[in-house]
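In: Give me a 3D structure for the following:
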Amino acid sequence: MAEGAELVRRHYPEASVGGFSRVNGSIEFYTRINALVNENSVVLDYGAGRGAQIDTERVPYVRHLKTLKGRVKHLEGCDIDETVMGNPFLNSAKVFQPEKPLPYGDNTFDVIYSSWVLEHVADPAQVARELLRVLKPGGYFCAITPNKFGYISLASRLAGNVNHTALLRKIQPERLEHDVFPTFYRMNTRGALSKAFTKADEVVVYDSSWEPAYHFNNALVFRAFKLLHGLTPPGLNAVLLVFVRK
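Out: Now for the predicted structure:
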C-alpha cells in the first residue's frame, strides 16, 4: 500500500471500506459531473493534459467516476500542451492557443469540466466567453480549482511561479514536471467567477476542505494539516467547486 494511502486510512478509518474517506473531494466533484451526463452526452475535458487526474488515481472507485470515456457519447479533450494528443482516456483531442477561440463550434457540448485548470487562466473574461460559446443552452461547466484565499493558493503565491516547480517536486514527488504550469489565481474567488460568467444563467460556487494533499508522506505533517482543515472557517477552505449553467 502506498504511504499516502496508509496515512488516509490511519486518519480516516472509514477509508478501509472502499479505499476513500468521507471527505474525498474527487468523489464530491465527479459524482456531480456523473449526475449531469448520460450515454447521449457530448462532453469536453477542458485542460485534459496527459490524463494525470485518472492515471495517478489510486482508488478504483474514484478512478471509475473520473473515467467518462465509454459512458458518454463522446469525450473530447483540449489543452494548450501537446501531451493531450496522447491522452488515452479521451475519444479525441485538440491543442488550442489560450488567447484564441476554442477549436469547436457554438453549442457543441452538453457538459464541460475542468480539473485544476482555472488557477492557470490569465484572461478570465476570454476563457469564460469561449466556454459559454461552445456549451449548449442548459449545459453545465464544472470546475475544481484552488480557493485564492485558501492556504494552498497563499503558499503558491508566496513561493512565486519561479519556485513553483521546485516546491511541487518536494511536496508531490510523483508529479511530473510537464504537469506544472504558471499560476495566476485570477479566476479563483466567488466574485471573480461571477464576474467572468456574468452572462451565464446560474453560477454556483462553494468552498470545501478535503483530505490533506500536501504532506510529504509525513504522518506529523498530515495530522497538522488535518487539524488546520478542521479549524479553517467557511470561505477560507482550500478548494472551490464551480458549477455554471448556460
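
In: switch to C-alpha atoms for all contacts and neighbour counts from now on
Out: Will do.

In: List the contacts of K170.
Out: Shown in contact with K170 (CA atoms under 8 Å, 6 or more residues apart in numbering): F216.

In: try 10 Å
Out: Shown here is K170, whose contacts under the criterion CA atoms under 10 Å, 6 or more residues apart in numbering are 214-216.

In: And the strands in the protein, which stretches?
Out: For the chain, the strands identified by DSSP state E occupy 42-46, 74-79, 92-95, 109-115, 135-146, 202-208, 239-245, in order along the chain.

In: Now show me the structure for the sequence below, then we'll compare the two:
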Amino acid sequence: MTHQSIDSTFFPELSAGGFSRVDGTVAFYQRVNALVDRDSVVVDFGAGRGVGHIELGSPYSRALRNLKGKVSKVIGVDVDEAVLSNPSVDQAYLLDRDGSCQLQDEIADLIFSDFTFEHIPDPATSARELERLLKPGGWLCARTPNKYGYIGLANQLVPEAIARTVLKAAQPERKEEDIFPAVYRLNTRRALLKHFPSSQFEHFVYTWDAEPGYHANRPIIYRTFKVLQYLTPPPLKTIYMIFLRKRTDSGRSR
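Out: As a prediction, this is how the structure comes out:
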C-alpha cells in the first residue's frame, strides 16, 4: 500500500482536491497567505532548496506554499547553500552559523519558518535576529514539532543513527538531503515565551495533529497513531502552529 492510498483509506476527501481535513500544510499556509498582500516583503527563514514548493503535497498545497509573485518580494535565508538555487525566492542570503544574516533592520512584513525551529541550536540569537528583521506590527509564523508530542519525544530518546534508519523506513519518499538533526530548543510554550516575550510579541499559538506521517505504509501502524492522536490532550499534540505579532510599542531589540 502506498503513502497516498493509505491516507485515502482514512481520509476519503483526499480525492476532492488532494488534501485532507487535517492537512497541516494547508492549515498553516492558508493563514500565512491571509496575513500578506501584494506589497508585503516576506522572509522565508530556513528556506533550503524549496522542496515543499516543488515536490511535496498536492498542487493546491504547493501553490499555497509558494508566495513568490503574490507579494512584493520573498527573501530566502538559510545556513545551507542550497538556498541560493531555491526557485521560490526572489533573493537568497546565507545565515551565519549563529543564525544572523546581512539583511537590514525591520525589512520584513512577515517571516515564516516551516519545520526549522527544531533545528535551531542557539534560540536566543535566532530570536533576536528574527525580531530585528521584523517590522513593528509584522508577523512571525512557524510550524514545528512539539517537543513533548510523541514524534518529538521519540526523536529525542532514540539515538540519531537509529532515528535516521527508522525515518527512512517510515518515510521512504524522504530524501537524505532533507534530513537534519533536531535539538528542540524552541519547541515549547515556555521557550517561545522566553525568547519572544509577551512584552514584545502578541502570541497566537495552538497545537495540531495532521495525518500520521511515520507509519511505513502499514495500516495497523497508521490506525495506532490515529487512536493515539485522538487520546492525546492539546498540550501533547504533535505540531505547534505559531503566529506571533511584533508589538508596535516594544522598542528596539533585546
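
In: Next, the TM-score between them, please.
Out: The pair, once superposed, lands on a TM-score of 0.95 when counted by TM-score structural alignment, normalised by the length of the first structure; 245 aligned residues with a CA RMSD of 1.4 Å.

In: Now render the strands of the first structure as a markdown table, adding distance to V180 of the first structure and mean neighbour count.
Out: A markdown table is the format used below for the strands of the first structure (distance: least, CA to CA, whole Å; neighbours: other CA atoms under 10 Å):
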| stretch | distance to V180 of the first structure | mean neighbour count |
| --- | --- | --- |
| strand 42-46 | 16 | 23 |
| strand 74-79 | 13 | 22 |
| strand 92-95 | 17 | 18 |
| strand 109-115 | 13 | 22 |
| strand 135-146 | 14 | 22 |
| strand 202-208 | 23 | 17 |
| strand 239-245 | 18 | 22 |
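
In: how about the ones you listed, which one is nearest V17 of the first structure?
Out: Distances from V17 of the first structure to each of the strands of the first structure were compared by CA to CA, and the smallest falls on strand 202-208, at 22.4 Å.

In: Would you check the span in the second structure matched by the closest one?
Out: Using TM-score structural alignment, strand 202-208 of the first structure lines up with residues 202-208 of the second structure.

In: ok, back up a step: and the contacts of K170 of the first structure, which are buried?
Out: For these, burial is judged from neighbour counts taken by 16 or more other CA atoms under 10 Å, and it is met by H215.

In: Could you measure from the most centrally placed residue in the second structure over to D78 of the second structure?
Out: For the second structure, D114 is the residue whose C-alpha lies nearest the centre (CA atoms, centre = their mean; 2.1 Å). Between D114 of the second structure and D78 of the second structure the computed distance is 12 Å (CA to CA, to the nearest Å).

In: Find the residues that touch each one of those two.
Out: Common neighbours of D114 of the second structure and D78, using CA under 10 Å, 6+ apart, are 44-47.

In: Can you lay out the residues you listed as JSON lines showing distance to P197 of the second structure?
Out: Formatted as JSON lines, the entries for the shared contacts of D114 and D78 of the second structure read as follows, by distance: CA to CA, whole Å:
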{"residue": "D44", "distance to P197 of the second structure": "22"}
{"residue": "F45", "distance to P197 of the second structure": "20"}
{"residue": "G46", "distance to P197 of the second structure": "22"}
{"residue": "A47", "distance to P197 of the second structure": "25"}
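
In: Who are the contact partners of the nearest residue to A196 of the first structure once chain neighbours are set aside?
Out: What sits nearest to A196 of the first structure in space, not counting adjacent residues and going by CA to CA, 6 or more residues apart in numbering, is A125, at 5.0 Å. Contacts were defined as CA under 10 Å, 6+ apart; by that measure A125 of the first structure touches 186-187, 192-193, 195-198.

In: sorry, back to before: of all the strands of the first structure, which one is nearest M85 of the first structure?
Out: Set against M85 of the first structure and scored by CA to CA, these come closest in strand 92-95, at 5.7 Å.

In: elements contacting that closest one?
Out: Counting by 3 or more CA pairs under 10 Å, 6 or more residues apart in numbering; DSSP states H and E, the packing neighbours recorded for strand 92-95 of the first structure are strand 42-46, strand 74-79.

In: okay, now V59 of the first structure: neighbour count?
Out: When neighbours are counted by other CA atoms under 10 Å, V59 of the first structure registers 13.

In: nope, R38 of the second structure is what I was after
Out: Taking other CA under 10 Å as the neighbour definition, R38 of the second structure ends up with a count of 11.
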